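J.: need the 3D shape of this:
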Amino acid sequence: MAVASSSSSPPSPPLFDNYTYFVLVRAHCLAGELQAAMDLLREMEQQPGMAPTPSMYNFFVHALCKSGKVPEAMEVVKNMKDGACKPDVVTFNTLIAGLCKAGRLDEAQQVLDEMERSGFAANLVTYNTLINGLSSAGRSGEAVLVMQGMTTTPDTQTYNAIIHGFCKSGEIDRAYGFLEEMKQRAGCSPDTFTYSILINGLCKSSNLRKADELLQEMIGRKDCCASVVAFNTLVDGYCKAQDLDRARELLSSMLEHGCAPDVVTYSTIIDGLCRCGDVDKGFALLEKMVSRGCKPDVVTYTVLVTGLCKAGKMVEACRLVKRMLEDGCTPNAVTYSLVFDGLCKIDKLDMANDLLTSIRDKGRITDVVAFEALLLSVKKRLLDRAAFQKWKLETSINF
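T.: Coordinates of the predicted model:
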């Protein structure tokens, strides 16, 4: 009996069903195994009665963009348009996002134009992605034009992107104008992020009064939560302006409105107090911070160490470094340099050597190179002092 030829054999059944292919393509994309994902898509195209879905290609396009292979992603979308599996809105949105992230904003705008010419209705995601990309790149004027040409209603995210762009470029008045426009638009109201962006922009332009007014407006809104970021931004602004009274009032206001101050809040005010020479008040705030359950970090301790060193209180500075070690907070190169330089300048070399030993014994060394340099510096000063004492002794004997 003759064996049937391959030409008369029925086609082999697909290795997998549609869902299995989808799962495998998605898994390879998530793992960054792009060639394996592409091979599966091509294999699927060759199977009778099987075809990749737009969702599969969307995962692949996203993975390509995420890996920085934007030109390859563009080629895939082009092939989709010419093939059986046509791109959908998600495909275009994914490509626009990849182009924006890569800084290829002109091409992203071209994709939007092509979408609309092809009869695809751009949605909020499409517009917001492009507007955010343009605004982040300092092209806020173009972002506004895109917003004005939207076929959907702008939302809070749209306005936030525009406001952020103008604040970033220092055009605070224009940013403020969009806040007012936002308030007038039905169904679109400023959120915590909106206020935080503007407060930051106003502080950078030294308009603390207006920033403070916005903060109070944010606190007074029922649809907005008090933001620690917004408070911290304004606290920093007042500290830089040396208005420590208002900075501390804001700290109290945070507590009153259920917005827990964080380590940044406390560290900023402590730094401001130390810069104004009020190290004792800085220490008092440190104790309040600890009592409220907020753990100081290396920045908190370092600003206090700086204040003590500037005031010539080296013994207290050493004690504070030892307290850091006991609290499990590792000093950094700045902390080391401040203390050891201060001790060496006032010839407290024994104290410096003792502190070095304490730090080394506790294993609290993050910057080994800086630490070894300081260690050599202290040892050299000790040797220089010993040599000087030896010279003095020899001189007195000779006389």
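
J.: could you use CA atoms for every contact and neighbour count after this?
T.: Fine.

J.: residue nearest the middle of this protein, spatially speaking?
T.: With distances taken as Cα atoms, centre = their mean, V229 lies nearest the centre of the chain, 12.4 Å away.

J.: what about that one, which helix or strand?
T.: helix 228-240 (DSSP states H and E).

J.: any chance you could list what contacts stretch 310-319?
T.: With contact meaning Cα atoms under 8 Å, 6 or more residues apart in numbering, stretch 310-319 is reached by G277, V305, L308, C309, V339, G342, L343, L355.

J.: tell me who's in contact with the second one.
T.: Listed by Cα under 8 Å, 6+ apart, the contact set of V305 reads A317, L320, V321, T335, L338, V339.

J.: please, which helix or strand holds the first one?
T.: Using DSSP H and E, A317 maps to helix 314-326.

J.: what comes up buried for that helix?
T.: For helix 314-326, burial by neighbour count (16 or more other Cα atoms under 10 Å) applies to M314, A317, C318, L320, V321, K322, M324, L325.

J.: relative to L105, which of those is nearest.
T.: Distance to L105, by Cα to Cα, is smallest for M324 among the buried residues of helix 314-326, at 48.4 Å.

J.: run a quick check on that closest one versus T335, I expect a contact.
T.: No: with contact defined as Cα atoms under 8 Å, M324 does not reach T335; the gap is 10.5 Å.

J.: structure for this one too, so we can compare:
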Amino acid sequence: MALASSRRSGDLLPYLLRHLSTASLFPVSPHAFDPDIRRMAKSHRFSEIEDLLESRKINLPADASARELQLASSIVSYASSGMLHHALRTLDDLPRLGSTRTLLSLNALLFACNHSKTLFRRVPDLFSDLSRRHSLSPDKVSYGILIKSHCLARNASRALSILKEMDGKGIEITAVSYTTIIDSLYKENKPEEAERLWNEMRDNGVSPDPAAYNVRIMHRAKNGNPAEVLALMEEMKSAALEPDTFTYNYLMTCYCRHGYLDDAKRVYNELQEKGCQAECIYS
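T.: This is a model prediction of the structure:
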């Protein structure tokens, strides 16, 4: 399997869908892609990648949906290796190969492009062209990937306009999409706009998840003081959400930045006792 060589094709669907439905804010795990293909891509051994992935098109499952799943993994591997032409050719060839062609394949391609250093800027055009060419109506996952591409290009204002487009089409705007833009606004040094969008998200009935809170906490850890970080953590707990390892790492970093090394060590030791991986970075 191109997404995880040790996984059977039947195990890949929930794995792929989980990444496609949640990938926005944090980098995807390096284990999401076949390590052999990643090594070949780094060495620019593209002909070997093609030979390997094309060989996987020979013995495909009999079921059309299962075929799409296996071929979608090849699409991801091609796109994540920077081989966009091959990824597009595979998407085009799905019916010829006896496969269905659904949003799973389109989203897989767009998702992989976002995780390519050279292709994420192509996502907006691909989103428009491919959905029209293949008569596929983008869903909330597709739009989430589109939003991420604009944020990667440091164009949060364009991403904001996508929210309006989604609202006009009646497409659900998820916490992931809101969080992606909030994170980008902070990175573009627009904290007031980030807070405005945070309030808009809550006003629209979308409940922040731990990742959303961690974006705000990360910003306060970098630009504020430990008291502000702790206040956000209390707000998080009052929303019945438990701070995670990321949260405590940001708190420790903030303690270190302000010279409160004993407090940082205390948090570090508490995390170690709980078996969590802690990283206290002084900066």
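
J.: where does the corresponding residue of structure 1 for L146 of structure 2 sit, in terms of helix or strand?
T.: Under the alignment (TM-score structural alignment), L146 of structure 2 pairs with L198 of structure 1. In this assignment (DSSP H and E), L198 of structure 1 forms part of helix 192-204.

J.: so that helix versus helix 228-240, what angle?
T.: Comparing the axes of helix 192-204 of structure 1 and helix 228-240 via axes from the mean of the first three to the mean of the last three Cα atoms, to 10 degrees yields an angle of 10 degrees.

J.: what sits up against helix 192-204 of structure 1?
T.: The contact list for helix 192-204 of structure 1, computed with Cα under 8 Å, 6+ apart, reads 160, 163-164, 167-168, 170, 172, 175-176, 179, 208, 210-212, 214-215, 218, 224-227, 229-230, 233-234, 237.

J.: thinking again about what came up before, which residue in structure 2 lines up with the residue nearest to the centre of structure 1?
T.: V229 of structure 1 maps onto V176 in structure 2 when the alignment is built from TM-score structural alignment.

J.: before we move on, what about S135 of structure 1?
T.: In structure 2, S135 of structure 1 lines up with A79, judged by TM-score structural alignment.

J.: now for the helix or strand where that match lies, which elements pack on it?
T.: In this structure, A79 of structure 2 sits in helix 64-80 according to DSSP H and E. Packing partners of helix 64-80 of structure 2 (3 or more Cα pairs under 8 Å, 6 or more residues apart in numbering; DSSP states H and E): helix 9-22, helix 84-93, helix 103-114.

J.: mind checking which of the ones you listed is nearest E242 of structure 2?
T.: Nearest to E242 of structure 2 among the helices and strands packed on helix 64-80 of structure 2 is helix 9-22 (18.8 Å), distances taken as Cα to Cα.

J.: relative to helix 103-114, how tilted is that closest one?
T.: Counting by the same axes, to 10 degrees, helix 9-22 of structure 2 points 60 degrees away from the direction of helix 103-114.

J.: okay, the angle between the helix holding A79 of structure 2 and helix 84-93?
T.: Put simply, helix 64-80 of structure 2 runs at 170 degrees to helix 84-93, going by the same axes, to 10 degrees.

J.: list the buried residues in helix 64-80 of structure 2.
T.: Across helix 64-80 of structure 2, burial judged by 16+ other Cα under 10 Å covers 64-80.

J.: and what of stretch 193-210 of structure 1?
T.: Quick answer for stretch 193-210 of structure 1 (16+ other Cα under 10 Å): 193-204, 208.

J.: please, which helix or strand holds A226 of structure 1?
T.: Counting by DSSP H and E, no helix or strand carries A226 of structure 1.

J.: what's near enough to touch the counterpart of K237 of structure 2 in structure 1?
T.: Alignment note (TM-score structural alignment): K237 of structure 2 maps to V290 of structure 1. Counting by Cα under 8 Å, 6+ apart, V290 of structure 1 makes contact with P296.
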